[in-house]
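Undergrad: heads up, no residue letters with this:
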């Protein structure tokens, strides 16, 4: 008979909720991406003490941009396996900052053009 190791479902909930906030994902969007029901996601987000299959954990991990075993590692109290999600997020933020700067410059140009036209 194998020894049953308890899982830290609250740590899983915290990881999911933090990542969803970082990515701006709703529960519905995560459900669609992961193919996990909203009811199951809700329980996971609440840290409900209910065993989750490795398949479910992997689906949610992948949908959140992590390696498939990320949430399994979190549940088991292991450090997340060499995952680049944080670096990816930093790169995405940097790219968005560049896009915002371009949009700002374009808007300033349009504002100046409108000002010139209105003086005519």
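TA: Arrived safely, thanks for sending. These numbers come from a predicted model, not from an experiment. Residues are numbered from 1 along each chain as shown.

Undergrad: contacts, neighbours, all on C-alpha from now
TA: Will do.

Undergrad: host element of residue 71?
TA: Using DSSP states H and E, residue 71 maps to helix 70-76.

Undergrad: wait, residue 17
TA: helix 9-23.

Undergrad: Go through the helix or strand following that helix and flag the buried ones.
TA: Using DSSP H and E, the helix or strand that follows helix 9-23 in sequence is helix 27-34. Under the neighbour-count criterion of 16 or more other C-alpha atoms under 10 Å, helix 27-34 has 27, 30, 31, 34 buried.

Undergrad: can you check stretch 50-59 too?
TA: 56, 57, 58, 59.

Undergrad: Check stretch 39-53 too.
TA: Buried residues in stretch 39-53 (16+ other C-alpha under 10 Å): 41, 44, 45, 46, 47, 48.

Undergrad: what's the spacing between the host helix or strand of the first one and its chain's center?
TA: It stands for residue 41. Per DSSP H and E: residue 41 is located in helix 38-46. When distances are taken as C-alpha atoms, centre = their mean, to the nearest Å, helix 38-46 is centred 15 Å away from the chain's centroid.

Undergrad: Need the contact partners of whichever helix or strand comes after it.
TA: Sequence-wise, the next helix or strand downstream of helix 38-46 (DSSP H and E) is helix 54-63. Helix 54-63 has contacts (C-alpha atoms under 8 Å, 6 or more residues apart in numbering) with 30, 33, 34, 35, 36, 67, 68, 69, 70, 71, 72.

Undergrad: Comparison target below:
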């Protein structure tokens, strides 16, 4: 059974470390934003294409096999950095802010159209 929680934590930490949004990662990897969101939030645990995981790994500056290895239970040699919990929380908050901002923009755009 794949360990999608490990993938979620690793992605969140790395995105915070690199100051990347879900949209940034999706664009760099050439995958759908929903795919990044699902993996980062562990929303829909299901089998993922090795090609998708490889593209996301590279977008995050890792070797192609990093996320697939994590999903298979291999923690690799990734060191634990001081303040990881704070970094993870900061990354989560940044992501939520970006998502809320996008929602406000969409609401404002819909309001402009209905005038």
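TA: Received it, and whenever you're ready, just let me know what you need. What you see is a predicted model; the values in this text were computed from it and never measured.

Undergrad: With both chains overlaid, what TM-score comes out?
TA: With the length set by TM-score structural alignment, normalised by the length of the second structure, the two chains reach a TM-score of 0.64; 79 aligned residues with a C-alpha RMSD of 1.8 Å.

Undergrad: circling back to that earlier point, please name every helix or strand in contact with the helix holding residue 71 of the first structure.
TA: helix 9-23, helix 54-63 (3 or more C-alpha pairs under 8 Å, 6 or more residues apart in numbering; DSSP states H and E).

Undergrad: Where does it end up in the second structure?
TA: Using TM-score structural alignment, helix 70-76 of the first structure corresponds to residues 66-72 of the second structure.

Undergrad: hang on, the earlier thing: report the angle between the helix holding residue 17 of the first structure and helix 54-63.
TA: 30 degrees (axes from the mean of the first three to the mean of the last three C-alpha atoms, to 10 degrees).

Undergrad: one step back: just give me the closest of the buried residues of helix 27-34 of the first structure to residue 90 of the first structure.
TA: residue 30 (20.6 Å; C-alpha to C-alpha).

Undergrad: Quick one: map the closest one onto the second structure.
TA: In the second structure, residue 30 of the first structure lands on residue 25 (TM-score structural alignment).

Undergrad: so how far is residue 13 of the second structure from residue 85 of the second structure?
TA: 9 Å (C-alpha to C-alpha, to the nearest Å).

Undergrad: can you check residue 25 of the second structure too?
TA: Distance, residue 25 of the second structure to residue 13 of the second structure, by C-alpha to C-alpha: 13 Å.

Undergrad: just to revisit the earlier point, what's the angle between the helix holding residue 41 of the first structure and helix 9-23?
TA: 100 degrees.

Undergrad: Residue 60 of the first structure: neighbouring residues, count only.
TA: Look at residue 60 of the first structure: counted by other C-alpha atoms under 10 Å, it has 25 neighbours.

Undergrad: how about it, what's its match in the second structure?
TA: Residue 60 of the first structure maps onto residue 56 in the second structure, by TM-score structural alignment.

Undergrad: if we can go back for a sec, out of residue 85 and residue 13 of the second structure, which sits in the more crowded spot?
TA: Shown here are residue 85 of the second structure and residue 13; by other C-alpha under 10 Å, residue 13 has more neighbours (23 against 11).

Undergrad: which one in the first structure is aligned with the more buried one?
TA: Using TM-score structural alignment, residue 13 of the second structure sits opposite residue 18 in the first structure.

Undergrad: Then residue 4 of the second structure?
TA: In the first structure, residue 4 of the second structure lines up with residue 9, judged by TM-score structural alignment.
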